[in-house]
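In: Just to be clear, the model below is a prediction. Sequence and coordinates:
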Amino acid sequence: MGTHARGISLLPMKHREGILFLLRRARVLEAEATGEPMYQLSVQQPSHYAAAAELVTATGGLPLALDQAGAYLDLFRTRRTALLQQRGEGAQNHPLPVSTTFALAVAAIAERHPAVRDFLRVCALLQPDAIPEELFC
């Protein structure tokens, strides 16, 4: 289980490599950018660099997580106002923890498709690396 269907490795990246990958994916840096533009960014916009470094640490350097985070960051940067307006009712009462967000998402999908809850419960019993990706495609 070394590569995701999109050709992205599932093995953790080194910290600097992860930061560069994330900044490229978020279109903060050019797709061909190397270490020098990343260094320039760290000097000129240290908060962007620090946020990317923190995100790499938080995701454990997992490329798929960084790919998705980078895509979201790009979308958020370009469509921030529209995205925030789509939060809907209850956004003020939305709990902060990711686990709560995940639980709410599972509950919502299970209402529409009850078998999803059972499927996720079975997956929770399995060793994560042993679950074939094809189950989710």
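Out: Here it is on my side, so go on.
In: Please count neighbours and contacts with C-alpha atoms only from this point.
Out: OK.
In: so where do the strands sit in this structure?
Out: Taking DSSP state E, the chain contains no strands at all.
In: Would you indicate which residues of the longest helix seen in it are buried?
Out: Secondary structure of the chain per DSSP state H: the longest helix is helix 63-85. Neighbour counts over helix 63-85 (16 or more other Cα atoms under 10 Å) mark 63-67, 69-71, 73-74 as buried.
In: Use this one as the comparison:
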Amino acid sequence: MKAVVTRFALGSMLGAMTFVAQASNNQPAELAVGLAVDQQLSVVVELDNQYRFIIGNQGAAFDYIAKTGQFESDEPISWYVGVGAWGEWEDGFGARVPLGINYQVSDGWKLYGQVQPELNMHKGWKLDIGAALGAKYHF
């Protein structure tokens, strides 16, 4: 029963954030789709380089990319900081703060890596650290 409630809550959160992202502007959203190792093997969908949805074998997560910037380098590397939430299918849920970098591989393709301090709120409060590595194609 707990797994069903967790799935419903995560699905509702992801659906609401998609609606908010689309309703916030009348222009078509920039879309990126890819694979990552985040919630184990995961599918990543990103809207407007700001709203990232992750659904994987272990659970789901949502990240809002709050701040981005470029490194002073000849390489196409950028950084980002966000806030997000995550939940596991069996047990565990909480908040996270992704700190990551993007690397533009070619036209449309980006690799990203991030570390995220996580606050696990299941059965008490516990601080953890997680990481993710992924590839996205921007349409």
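Out: Great, that's in hand. Not measured: the values here are computed from a predicted model.
In: what's the TM-score for these two chains?
Out: The TM-score (TM-score structural alignment, normalised by the length of the first structure) is 0.27; 75 aligned residues with a Cα RMSD of 5.5 Å.
In: Which residue, other than its chain neighbours, is closest to residue 79 of the second structure?
Out: Leaving out its chain neighbours, the residue that sits closest to residue 79 of the second structure by Cα to Cα, 6 or more residues apart in numbering is residue 101, at 4.2 Å.
In: which residues of the first structure fall in helices?
Out: Going by DSSP H, the first structure shows helices at 15-25, 35-44, 46-58, 63-85, 98-112, 114-125.
In: now the fourth one and helix 15-25, what's the angle there?
Out: Relative orientation of helix 63-85 of the first structure versus helix 15-25 (axes from the mean of the first three to the mean of the last three Cα atoms, to 10 degrees): 40 degrees.
In: burial count for the residue nearest to residue 79 of the second structure?
Out: 20 (other Cα atoms under 10 Å).
In: Distance of it relative to residue 62 of the second structure?
Out: 17 Å (Cα to Cα, to the nearest Å).
In: Could you report the neighbour count for residue 22 of the first structure?
Out: 27.
In: any idea how far it is from residue 41 of the first structure?
Out: With Cα to Cα as the criterion, residue 22 of the first structure and residue 41 of the first structure are 13 Å apart.
In: Show the subsequent helix or strand relative to the strand or helix carrying residue 113 of the second structure.
Out: Assigned by DSSP states H and E, residue 113 of the second structure belongs to strand 109-120. Next along the chain after strand 109-120 of the second structure, taking DSSP H and E as the criterion, comes strand 126-138.
In: Now do that following strand against strand 109-120: the angle between them, please.
Out: Interaxial angle, strand 126-138 of the second structure versus strand 109-120 (the same axes, to 10 degrees): 160 degrees.
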